[in-house]
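Peer 1: could you look at this predicted model? Sequence included:
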Amino acid sequence: MALANTFPGLEAFALTRKPRWSMLVTLLIGASLAGSGCAAERGASSASSSADTPSVGTSITVSSSVGAGPPVDFIADVWVDNWFSLTVNGQAVGEDVEPITQERSFNSQTLEFTATYPLTLAVVSKDYMENASGLEYIGQSQQQIGDGGLIMQVREKASGRVVAVTSPEWRGLVIQRAPLNPDCVASSKPLVDCQSSTLVEPPEWTSPEFDDSQWPTATVYTAEQVGVKQGYEAISWDGSASLIWGPDLNVDNTILWRFSILRS
């Protein structure tokens, strides 16, 4: 996984939308991602999404709906093996500054944003894989199946109160699984021998109105099972925050996550 520091010196511009749920978001870090697509299975092809990446240091304002609470400053701490992006109330807030193509990258990242309750958190988490086979270090002596893991907490900046943590209550849709036949791990032709399954992101899945009731709930893992590395210990995690992933820590490679906080 890979994560990084925030960027100072922000410029601002206004962007107005009219969703049912809305918020005021201040980006204090650079790159961000907003994925979209149609719900459909694609054999062994890679998952696709359209990226909407604001400039580094951009401040984005989204109009608040009638009856929304006052703006609140939040801090989100994230550690993931290997990559993530975060959306709040349908608005891209930030993403891992290290690309998913970086094979070994382990550190934590902290994002700051301003939003109004209720909050809908939407996270994309990806484990590194060299290609659709799901393997890493292909052609090397340590050729293997990688594993994932995600932990996150969101707290109010002023009070320090934790309002959300990764837990079994999160709902996650696995959209890339490989290899479906793990015995291909030693293959010299993994793209030929390893089987995979890939789905496209459902449209508007980051929206607060999206119905995730049919999505499975998260599976909790221990730090030993995930094999946490650099950056994990740099964060003071709330005792209720759990390391989560899909039901298969090794085969599940890309997961869409959702969690809602109704009120402060």
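Peer 2: Yes, it's here.
Peer 1: going by C-alpha atoms from here, please, whenever you check contacts or count neighbours.
Peer 2: Fine.
Peer 1: where exactly do the helices run in the stretch 101-250 of the chain?
Peer 2: 190-193, 223-226 (DSSP state H, counting those that start in this stretch).
Peer 1: show residues contacting the first one.
Peer 2: Under the contact criterion CA atoms under 8 Å, 6 or more residues apart in numbering, helix 190-193 has outside partners 131-133, 135, 184, 187.
Peer 1: could you pull out the strands in the stretch 51-200 of the chain for me?
Peer 2: Ranges of strands in the stretch 51-200 of the chain, per DSSP state E, counting those that start in this stretch, are 58-61, 72-80, 83-88, 91-95, 109-115, 119-126, 135-136, 144-145, 150-156, 162-165, 171-177, 197-198.
Peer 1: second one coming, line it up with the first:
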Amino acid sequence: MIHHFLLFTLLALTMGCADKKAQTSTNNSVKTSDISAYQGTASITQGIASTQAEAIYSCDRGRKTNIGKITSTDQKEWVVPAETNYLNSEFPFASDLFNSCEGMNYKNAEEALSYYDNSSIIAVDPDGEVFTAYIFADNYFEMYVNGIPVGKDKVPFTQFNSSIVKFKAKKPFTIAMKLVDWEEHLGVGCEANRGKPFHAGDAGMVAVIKDSENNIIATTDENWKAQTFYTAPILDLSCVSEEGGYRYSKNCSTEGGQDGSSYYALHWELPTDWMKTNFDDSNWPNATTFSNREIGVNNKPAYTNFTSVFDASEKDAKFIWSTNVVLDNEVLVRYTIK
């Protein structure tokens, strides 16, 4: 009888532990949808990518800048957070407007320009006029003029920096930029933030272009075109939708959590000629604009030291991105200056 009682007690304790473990697992799990819930044109990946390159850039107090690869359900391979030219020595780096990673803590644009090396000017048109672009990107940009590479960001992730790109061109010319919100957790668009290891990062880019006489000839605003090509993290695939050229994730959760292994991501292939002047971007959405407060730059000297440029009284530049500044991680933007 004693043996039967002990056996019953042990069995009850085991079942109780099993129930408790199952409940804990259920409480911590992420509610995700079945892939069949997605009706759009993107390729779908789920979970964390494999790391292919570690620490491509190192900065004191900066986040680790890695590159990864992941395979989608349709057996396509994707580079995350994006396929960039950062390690391509033939694509020129932009000059520093502000770069604390390398000690270039300029107090204003005039000081930064005094250190500019004129041999860095890219000749799109050898007999053209010299134009200067001032750029703050969260986190990374690559800039083309008429399909010619003119500058890429020196700091892919953090600390936050800002840049100067000078080029020689004739009007009209087309600016095309690849913008990337980098990620700590490759493949799911997440970084550690606000007490959550898997928290969606936000983004944004602002630019001002001046002519050789220091006149503002263009700023980022709602007249630029912007299209997204990588969206993550997605907890429930039924939250995304497409309407013509629009790729919407505005109904998706941005809360993040403790475990991103079941998060989804959406990937679209980039057109090969997206940076060319004759590329047809007519079906791309217009850029969405965001305020300084929405982007959160009021405590970043890479921006605040240069408000006389970015927030000029005669032409206040707007931060731009695609329709979702939190979940859209790779965005292409275009604008023609006439």
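Peer 2: Structure's in. What do you need? Since we're looking at a predicted model, the values are computed, not measured.
Peer 1: so for residue 212 of the first structure, which of the strands of the stretch 51-200 of the first structure sits nearest?
Peer 2: strand 171-177 (7.1 Å; CA to CA).
Peer 1: buried residues, that closest one. List them.
Peer 2: 171-177 (16 or more other CA atoms under 10 Å).
Peer 1: now the contacts of helix 190-193 of the first structure in CSV, with neighbour count and distance to residue 118 of the first structure?
Peer 2: Shown next, in CSV, are those (neighbours: other CA atoms under 10 Å; distance: CA to CA, whole Å):
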residue, neighbour count, distance to residue 118 of the first structure
131, 15, 38
132, 22, 37
133, 29, 39
135, 27, 39
184, 20, 46
187, 15, 49
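Peer 1: right, and out of those, which lies closest to residue 90 of the first structure?
Peer 2: residue 132 (28.4 Å).
Peer 1: what is the equivalent residue in the second structure for that closest one?
Peer 2: Residue pairing (TM-score structural alignment): residue 132 of the first structure is matched to residue 187 of the second structure.
Peer 1: re earlier: for residue 223 of the first structure, state which of the contacts of helix 190-193 of the first structure is nearest.
Peer 2: residue 135 (21.9 Å).
Peer 1: could you count how many residues lie near the closest residue to that closest one other than its chain neighbours?
Peer 2: Leaving out its chain neighbours, the residue that sits closest to residue 135 of the first structure by CA to CA, 6 or more residues apart in numbering is residue 145, at 4.8 Å. Residues near residue 145 of the first structure, counting by other CA atoms under 10 Å, number 21.
Peer 1: and residue 145 of the first structure, what's its match in the second structure?
Peer 2: Match for residue 145 of the first structure (TM-score structural alignment): residue 200.
Peer 1: before we move on, what about residue 120 of the first structure?
Peer 2: Residue 120 of the first structure maps onto residue 174 in the second structure, by TM-score structural alignment.
Peer 1: residue 291 of the second structure versus that match, what's the distance?
Peer 2: Residue 174 of the second structure sits 25 Å away from residue 291 of the second structure, going by CA to CA, to the nearest Å.
Peer 1: who has more neighbours out of these two?
Peer 2: Neighbours were counted for residue 174 of the second structure and for residue 291 using other CA under 10 Å; residue 174 has more, 22 against 13.
Peer 1: where's the more buried one relative to residue 150 of the second structure, distance?
Peer 2: Taking CA to CA, one finds residue 174 of the second structure at 12 Å from residue 150 of the second structure.
Peer 1: the residue lying closest to residue 274 of the second structure once chain neighbours are set aside: neighbour count?
Peer 2: If the residues on either side of it in the chain are set aside, residue 274 of the second structure comes closest to residue 176, at 7.7 Å by CA to CA, 6+ apart. When counting by other CA under 10 Å, one arrives at 26 neighbours for residue 176 of the second structure.
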